[in-house]
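S.K.: What follows is a predicted protein model with its sequence.
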Amino acid sequence: MNALRAFEAAARHESFKAAAEELSVTPAAVGHQIRTLEDYLGVELFTRLNRSVELTDRARRVLPGLTAAFDSMVDTLAILDDPDESHVINVSTVPSFAVKWLIPRLERFNRSYPDYDVRISASVDLADFRRDHIDCSIRFGRGIYPGLKVWKILDDTILPAASPSLLEQQGPAESPADLARFALVHDDSLRFDPMTPDWRAWLTAAGVDDIVDWRRGAHFSFADHALQAAIDGVGIVLARRSIAEQDIADGRLVPLFATEQPLTMSYWFATVPEKAEQPRIVAFRDWMLAEAAEERGVTHGG
């Protein structure tokens, strides 16, 4: 069993080192277990290269079944943790959405559904629904998630925003050219999407890239950190409306220039097909759809 587990992890990562980190053993131990398995089966499972390993064709064919078998065992043993988790909703999402959108609204869900307990797992990594015991996930993307059932929760836009105190100190920003007087705050969390404008693209589209130096200012890897920096007067942020909505409504941030640019990506509710119609999942999904619809001033029709 240990040898099979070592092979499955190494095959999934195509790396003995990554498998060793996952299993909390040394790479040498992983290599030993796999050699033992190869000797037992009489089959070569990996081609050893200078600085990496590569699955053989025969090993690649058996990997999906072996992974499914381990996932099934994990799911079965999870029953021992709580024999009845029909009241629990395990939700995976990115930290900025959890902090700025989901958590501030969660009390309303608790009032409407007091019999359910929501457990939020916030991470920038995509969750493995079965391995990580996730019931549903809120993902920011284009809705293409093979093997999952998805519903669009929220479209998004991007807009410049500043704290009222910063504008009081340095004067109003009445046109994009006025940004030359301010520091810029950069949200680097969406660098993976070339269609999402950063300050450089936004200033170019506004025709002021020769006036405003887009290279200036502080950079943040999380969107909520960039928003907090803008709230604290560090500079003007190019904010996503979805996570800046409450700060704008409460007056901590002020939108500038009355222009918003739609993004190509949206927030999506995703779950595995076998859970899509479970009452707890339906309740949480429909509540999120209703919350998003209310925020945009429309009526959710189901």
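M.R.: Cool, got the structure.

S.K.: make it CA atoms for all contacts and neighbour counts henceforth
M.R.: Fine.

S.K.: May I ask you to confirm that W287 belongs to a helix?
M.R.: Yes: with DSSP: H, G, I helix; E, B strand; the rest coil as the criterion, W287 is part of a helix.

S.K.: That one touches F109, doesn't it?
M.R.: Yes: the criterion here is C-alpha atoms under 8 Å, and W287 meets it with F109 at 7.1 Å.

S.K.: centroid residue for this structure?
M.R.: What sits nearest the mean C-alpha location of the chain, by C-alpha atoms, centre = their mean, is V94, with 3.6 Å.

S.K.: what about it, distance to S72?
M.R.: Distance of V94 to S72, computed by C-alpha to C-alpha, to the nearest Å: 26 Å.

S.K.: Ok, D224 next?
M.R.: Taking C-alpha to C-alpha, one finds D224 at 37 Å from S72.

S.K.: quick one: which of the two has more around it?
M.R.: D224 (22 against 14; other C-alpha atoms under 10 Å).

S.K.: For the more buried one, I want the exact helix or strand it lies within.
M.R.: Element membership of D224, judged by DSSP states H and E, is helix 223-231.

S.K.: try it against this one:
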Amino acid sequence: MDTTLVGKTLPGLHCFACAAQHLSFTKAGEAMNLSQSAVSHRIRKLEEQLGFFLFKRLTRQLVLTEEGKRLYSVIQSSLDDISAEIHSLQNQEVGGTLHITSTPSFSSCWLTPRLSDFAEQYPNIFLHLRTRNDRVNFSAESVDLAIYYGKSEHPGLVVTPFMDEKVLPVCSRDYADRKSLWGAPQALASCTLLHDAQPWPNAQYFSEWKSWLDFAGLNDIDYEGGHSFDRAELASAWAMQGGGVAMGRLRLVQDQLESGELVAPFEMDCTASQSYYLVSTQERSQTTRVAALCEWLLQQAQQQA
């Protein structure tokens, strides 16, 4: 291998890869914080060093030559390999066990369907997920991170806002048809309401329905009637079977709404006063594995937003 040639051309090769990606010296310059003329100069110098042209300069158009296409293919493949190897080397330093707690409904409906991506990115971190509805005593329990739904009231702990939430009534399409619910929220008066028994700490089983009915101005509907379950997805599951109308948290029922297993008969979603939070101690939040999980969770939330 001619290391002298490679060493001389490395700066130009990076510039070439960027220009080839955008097929524009101007856009390459913007990406590299260089002027268009500086990019053009580097490419010409690289072509002189290599002894062949990389681009055809057409009117208002930049086209790769055959030699340019071959070189770009090799460079792009090499850059992908380098990027993957750097990521692997960085992540091999992030390892150990992580003890996480979250509510059963959030864990099963939102978190676990996504965790394989985290495990692939951080193969040396081993997760121990435990579901619960009560709060963690961090001073007495070996928990690294808790994911809470409720109010951000955790003095002495590190609290990171995670996701907001919206709530809306959901049911099966057949139930909406039978009860003439489409666009008629007042028809809820003749429906069976399905509740999460404790949507957040110290809440009553009817708290979510009461909040939504107040938002909708339906103060004459009995929000205390119906059935309650100790997990939100159980209420949604019965709703899918035509058992009534559940109060769905959009983050948790989005997949069922998209598949048609559930429908939202009213275009009236209400922003919940509760949100999702990541909670840890100051000491544990500074560990690389907790930081990696928090960063990944926030990225997942942004993708769903």
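M.R.: Perfect, thanks for sending it. As the structure is a computational prediction, the values presented were derived from the model and not from experiment.

S.K.: tm score of chain vs chain?
M.R.: TM-score of the superposed chains, computed with TM-score structural alignment, normalised by the length of structure 1, equals 0.63; 210 aligned residues with a C-alpha RMSD of 2.4 Å.

S.K.: ok so, going back, after alignment, which residue of structure 2 pairs with the residue nearest to the centre of structure 1?
M.R.: Taking TM-score structural alignment for the superposition, V94 of structure 1 sits opposite T103 in structure 2.

S.K.: contacting residues for that match?
M.R.: By C-alpha atoms under 8 Å, 6 or more residues apart in numbering, T103 of structure 2 lies in contact with 131-133, 147-149.

S.K.: Report the buried members of those.
M.R.: Buried members of those, scored by 16 or more other C-alpha atoms under 10 Å, are 131, 133, 147-149.

S.K.: want to throw these into JSON lines with distance to R284 of structure 2?
M.R.: Below are the buried ones among the contacts of T103 of structure 2 laid out as JSON lines (distance: C-alpha to C-alpha, whole Å):
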{"residue": "T131", "distance to R284 of structure 2": "19"}
{"residue": "N133", "distance to R284 of structure 2": "21"}
{"residue": "I147", "distance to R284 of structure 2": "14"}
{"residue": "Y148", "distance to R284 of structure 2": "17"}
{"residue": "Y149", "distance to R284 of structure 2": "20"}
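
S.K.: E165 of structure 2 and H22 of structure 2: what is the separation?
M.R.: 39 Å.

S.K.: Show me which of those two is the more surrounded one.
M.R.: Just comparing E165 of structure 2 and H22: by other C-alpha under 10 Å the higher neighbour count belongs to E165, 17 against 14.

S.K.: Looking at structure 1, name the residue matched to the more buried one.
M.R.: Aligned against structure 1 by TM-score structural alignment, E165 of structure 2 finds its counterpart in D156.

S.K.: And for W214 of structure 1, the neighbour number?
M.R.: 22.

S.K.: Could you look up the SS state of it?
M.R.: Three-state assignment for W214 of structure 1 (three-state DSSP): coil.

S.K.: Surely D144 of structure 2 and S280 touch.
M.R.: Yes: the criterion here is C-alpha under 8 Å, and D144 of structure 2 meets it with S280 at 6.2 Å.

S.K.: which one of these two has more residues nearby?
M.R.: Set side by side, D144 of structure 2 and S280 show more neighbours around S280, with 24 against 21, by other C-alpha under 10 Å.

S.K.: where's the match of E165 of structure 2 relative to Q261 of structure 1, distance?
M.R.: Taking C-alpha to C-alpha, one finds D156 of structure 1 at 9 Å from Q261 of structure 1.

S.K.: Report how many residues lie close to S273 of structure 2.
M.R.: Neighbours of S273 of structure 2 (other C-alpha under 10 Å): 12.

S.K.: now do S105 of structure 2
M.R.: Per other C-alpha under 10 Å, the neighbour tally for S105 of structure 2 reads 20.

S.K.: try A140 of structure 2
M.R.: A140 of structure 2, neighbours per other C-alpha under 10 Å, totals 7.

S.K.: What lines up with it in structure 1?
M.R.: Per TM-score structural alignment, A140 of structure 2 is aligned with R131.

S.K.: That match contacts T76, correct?
M.R.: No: look at R131 of structure 1 against T76 with C-alpha under 8 Å: they stay out of range, at 11.3 Å.

S.K.: ok, back up a step: which residue range of structure 2 does the helix holding D224 of structure 1 align onto?
M.R.: Counting by TM-score structural alignment, helix 223-231 of structure 1 sits on residues 232-240 of structure 2.

S.K.: same check, this time on stretch 27-41 of structure 1
M.R.: Stretch 27-41 of structure 1 corresponds to no residue of structure 2 when matched by TM-score structural alignment.
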